[in-house]
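Asks: Structure for the following, please:
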Amino acid sequence: MRADRRARPGLPGPSKKGGGTVSVTHRVRSRSRTRTLIVCVILLVLALLVGIIMIGSGDYPLGPDRVLGVLFGGGSDLERSIVLSWRAPRALAAIVFGAALGVSGGVFQSLTRNPLGSPDVIGFGTGAYTGALLAIMLVGGSYVATSIGALTGGLGTALLIYFLAWRRGSHGYRLILVGIGISAALAAINQWLVLRADIEVAMAAAVWGAGSLGGTTWAQALPAILVILPVLALTLAGGRTLGMLELGDDAAQALGVRTERARLILVVLAVALTAAVTAVAGPIAFVALVAPQLARRLTGSAGIALIPAACMGAFLLVTADLLAQRMFAPIQLPVGLVTVCLGGVYLLWLLGREGSKRLR
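Replies: All right, here's what the predicted structure looks like:
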């Protein structure tokens, strides 16, 4: 009877059914990985193309073919000076800084399980601004002093928020609420410091606080990039742990993750990325907020994936910087102003989308 029952075409055995389920799951994962890879490649290619266009734009315009010729060792002495010495640092900084902000935002949104849980909303950018303001007022505003002040302020604010939000663990909503409160307090302190400062110091602080990549040189960009790249690699390596934390602390602990230690390490790495960018370019808002969510929608993933967030952040910031340069040329806008405008549009869309969901 058992042999006859297994032989009937309408009654497949359990092993065949299980194999079919595994096969379907494998196909779904394979399609998801393929889609993610395609999205990442497209975003990187677009970021590089925009970077080449940005290098060729300016008072001495160069076509993409001439820019590529210089980058591969050709061109005249003047073209090499324009491309390699003047414009390439800014383009490379925009791509690397955008990737850093995208990954930083992805880490915080994943840890807080909230699309608004980015470092600029929680207040780490405000803390970096406070540190930079103090350096400008007390030391004189040299590049090294401002960078150290921004790094110290960002990391100090992050640790303060983390420990104030600690209640037998650090949960997402508490990090956001405490971060918004600390950010508001630091913003008030920043305004007071600017009002108390001399006019020259206040103007320097206002320019730095707008967030700009204008005038970025190799001497400014290279140290930040050399800090960002290894930290970025470590953060991307922690993507698997981040995915486990998204399952909840109990599930992550069952998989062998020391949740609070892993969460603290990821927070420090993400803040280091934001602070390194802020030290050079000032607080560039909304890239960390928008990039992970746009990447998640393009890839169709259920959670935040860090590599697509990095690619989207690179594309967004280099595009915003090109708009800042050319939108009102010859007047150049701070890139932070452009990203704030783009972020405002994104927030309005997000609010409208959530409102339409509730009305259904």
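Asks: contacts and neighbour counts: CA atoms only from here.
Replies: Fine.
Asks: Quick check: which element contains residue 65?
Replies: Secondary-structure assignment from DSSP states H and E places residue 65 in helix 64-71.
Asks: again, but for residue 47
Replies: Using DSSP H and E, residue 47 sits within helix 14-56.
Asks: And residue 59, how close does it get to residue 317?
Replies: Going from residue 59 to residue 317 by Cα to Cα, to the nearest Å gives 22 Å.
Asks: More neighbours: which of the two?
Replies: residue 317 (30 against 8; other Cα atoms under 10 Å).
Asks: Do I have it right that the more buried one meets residue 101?
Replies: No - if you go by Cα atoms under 8 Å, residue 317 and residue 101 don't touch, sitting 9.1 Å apart.
Asks: Between the two, which contacts overlap?
Replies: Residues touching both residue 317 and residue 101 (Cα atoms under 8 Å, 6 or more residues apart in numbering) are residue 287.
Asks: returning to that earlier point: show me what the helix holding residue 47 is packed up against.
Replies: helix 64-71, helix 88-112, helix 287-299, helix 306-326 (3 or more Cα pairs under 8 Å, 6 or more residues apart in numbering; DSSP states H and E).
Asks: out of these, deepest packed?
Replies: helix 88-112 (a mean of 29; mean count of other Cα atoms under 10 Å).
Asks: now the angle from that helix to helix 287-299?
Replies: Calculated by axes from the mean of the first three to the mean of the last three Cα atoms, to 10 degrees, helix 88-112 forms an angle of 80 degrees with helix 287-299.
Asks: Show me what helix 88-112 is packed up against.
Replies: On a contact count with 3+ Cα pairs under 8 Å, 6+ apart, helix 88-112 meets helix 14-56, helix 119-122, helix 172-196, helix 218-237, helix 239-246, helix 259-281, helix 287-299, helix 306-326.
Asks: Would you convert those into CSV that also reports distance to residue 7?
Replies: Output for those, formatted as CSV (distance: least, Cα to Cα, whole Å):
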stretch, distance to residue 7
helix 14-56, 13
helix 119-122, 61
helix 172-196, 55
helix 218-237, 49
helix 239-246, 43
helix 259-281, 50
helix 287-299, 43
helix 306-326, 48
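Asks: and of those helices, who's closest to residue 345?
Replies: Closest to residue 345 of those, according to Cα to Cα: helix 287-299, at 10.3 Å.
Asks: For the comparison step, fold the sequence that follows:
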Amino acid sequence: MKAVKAIRTPGGFSLRIDSRASAVVALLTAAVLAAGVLVIGSGEFPMAPGDVVATLLGNGTAAQEFIVHDLRLPRALVAVLVGGSLALSGAVFQTLTRNPLGSPDVIGFGQGSTVGALTVIVLFHGGQFAVAGGAVVGGLATGAAVYLLAWKRGVQGYRLVLVGIGGAAMLTAAIHYLLTKASIVDATRATLWITGSLDGRDWAQFWPLLALCAVVIPLVLAHARHLRMLEMGDDAAHALGVPVERTRVVLMGSGVLLIAVATAAAGPIAFVALSAPQLARRLTRSPGPNLAAGSAMGAALLLAADWISMNAFGERQLPVGVVTGVLGGCYLLWLLFTERKAGRI
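Replies: Now for the predicted structure:
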């Protein structure tokens, strides 16, 4: 039986706290910090965790200060924001569709960002920030198109998933078409980008990502109560006073923007949006979107995958998107098996 505490504030309001969920969030936050230290300490110049912590506190040598603060810390922070954004977007869409497969990288939004970025690379030969802008525009355009195509006296979750999967197939074909039209140089650059990687990420990628997350994440968290009610169905949510369509539009727009900016910052990182919210829900054993736990789980997963990509294959480092793709693919097969066994698909 879950322990839920009720706390009454001085203003007379009652606040319910799920002790297990709070403990899970605390443990996942500790895991994020530990994984971040390990990632910062990995590379051609390895550093012990104690040296990393000392350097972060300002007690390192000049060489350690340069390696940590200028080269590795921004990479780890980008991983935290990208993983958290992907997981939060996944939690939003899985709750809105009431389907564990309703992840933004399954229903086409990640592919839309990829098409936008590749269009800039292949057709316009744009630079780094132009590519990032193309990814954001592509993701937002895809989100608007899927919403309009799924609309029929409202947006029903099952219909949204079906339309999104069809859109993802078409966008995947567009990705392959753009690659065939690219020059050798652009095709190589595009191929590296679509694998998803944190290599070379610095403060130039971190600050715009932080600014956008600072706006969008609080907006999603502010609608957490309405999102929990929408999971019960539109009729029940409407009876409880939730402005259903307005809330859905705000949350869908926020979710699409989160995955678009995450893709713009690190390329398409597969399966974090799919797996992190479900893993968080299984740990908390709590109904609802579990937004805080899901975000912490996403950040921890991406940092762990980044550490694996740098250390598990000897001197040959893999892009982090390859590692998340392999691990996420195994998770997807397991999820499909359990959903089929339960008779839900």
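Asks: Quantify their similarity with the TM-score.
Replies: The TM-score (TM-score structural alignment, normalised by the length of structure 2) is 0.93; 335 aligned residues with a Cα RMSD of 1.7 Å.
Asks: average gap between the helix holding residue 65 of structure 1 and structure 2?
Replies: Helix 64-71 of structure 1, aligned to structure 2 and superposed, deviates on average by 0.9 Å (mean Cα distance after the TM-score superposition for structure 1).
Asks: Where does that helix end up in structure 2?
Replies: The aligned range for helix 64-71 of structure 1 in structure 2 is 49-56, by TM-score structural alignment.
Asks: what's next to the matching stretch, contact-wise?
Replies: With contacts defined as Cα under 8 Å, 6+ apart, stretch 49-56 of structure 2 is touched by 37, 38, 40, 41, 60, 61, 64, 65, 68, 69.
Asks: what's the most distant pair in the residues you listed?
Replies: 38 and 61 (18.5 Å).
Asks: Compare these two and say which is more crowded by neighbours.
Replies: The neighbour comparison of residue 38 of structure 2 against residue 61 (other Cα under 10 Å) goes to residue 38, with 20 against 12.
Asks: My understanding was that the more buried one contacts residue 307; is that so?
Replies: Yes - Residue 38 of structure 2 is in contact with residue 307 according to Cα under 8 Å; the separation is 7.2 Å.
Asks: circling back to that earlier point, quick one, which of the helices and strands packed on helix 14-56 of structure 1 is nearest to residue 189 of structure 1?
Replies: Nearest to residue 189 of structure 1, of these and by Cα to Cα, is helix 287-299 at 23.8 Å.
Asks: That closest one vs structure 2, average distance?
Replies: Superposed on structure 2, helix 287-299 of structure 1 shows a mean distance to its aligned partners of 0.4 Å (mean Cα distance after the TM-score superposition for structure 1).
Asks: For that helix, name the packing helices and strands.
Replies: With 3+ Cα pairs under 8 Å, 6+ apart as the test, helix 287-299 of structure 1 has helix 14-56, helix 88-112, helix 119-122, helix 306-326, helix 335-359 packed against it.
Asks: C-terminal to the third one, what's the next element?
Replies: To tie it back to what came earlier, the one meant is helix 119-122 of structure 1. helix 124-138.
Asks: winner for burial among the helices and strands packed on helix 88-112 of structure 1?
Replies: The highest mean neighbour count among those, using mean count of other Cα under 10 Å, belongs to helix 306-326: a mean of 27.
Asks: what range in structure 2 matches that one?
Replies: On structure 2, the counterpart of helix 306-326 of structure 1 by TM-score structural alignment is residues 291-311.
Asks: Mean distance of the matching stretch to its aligned residues in structure 1, please.
Replies: Looks like 0.7 Å for stretch 291-311 of structure 2 (mean Cα distance after the TM-score superposition for structure 1).
Asks: Ok, stretch 129-145 of structure 2 next?
Replies: Mean deviation for stretch 129-145 of structure 2: 0.4 Å (mean Cα distance after the TM-score superposition for structure 1).
Asks: tell me which residues in that stretch are buried?
Replies: By neighbour count on 16 or more other Cα atoms under 10 Å, the buried set for stretch 129-145 of structure 2 is 130-144.
Asks: closest to residue 192 of structure 2 among these?
Replies: residue 131 (13.0 Å).
Asks: Need the counterpart of that closest one in structure 1.
Replies: That one, residue 131 of structure 2, aligns with residue 146 by TM-score structural alignment.
Asks: pretty sure that match contacts residue 128?
Replies: No - the pair residue 146 of structure 1 / residue 128 is not scored as a contact, 9.6 Å apart, by Cα under 8 Å.
Asks: shared neighbours of the two, which are they?
Replies: The contact sets of residue 146 of structure 1 and residue 128 overlap at residue 279 (Cα under 8 Å, 6+ apart).
Asks: closest one to residue 91 of structure 1 among the helices and strands packed on helix 88-112 of structure 1?
Replies: Evaluated over those, closeness to residue 91 of structure 1 peaks at helix 14-56, with 5.4 Å, by Cα to Cα.
Asks: Give me the distance between the aligned partner of residue 113 of structure 2 in structure 1 and residue 77 of structure 1.
Replies: Residue correspondence to structure 1 (TM-score structural alignment): residue 113 of structure 2 is matched to residue 128. Separation of residue 128 of structure 1 from residue 77 of structure 1 (Cα to Cα): 39 Å.
Asks: Tell me which of those two has more neighbours.
Replies: Remark: of residue 128 of structure 1 and residue 77, residue 128 carries more neighbours, 33 against 10, as counted by other Cα under 10 Å.
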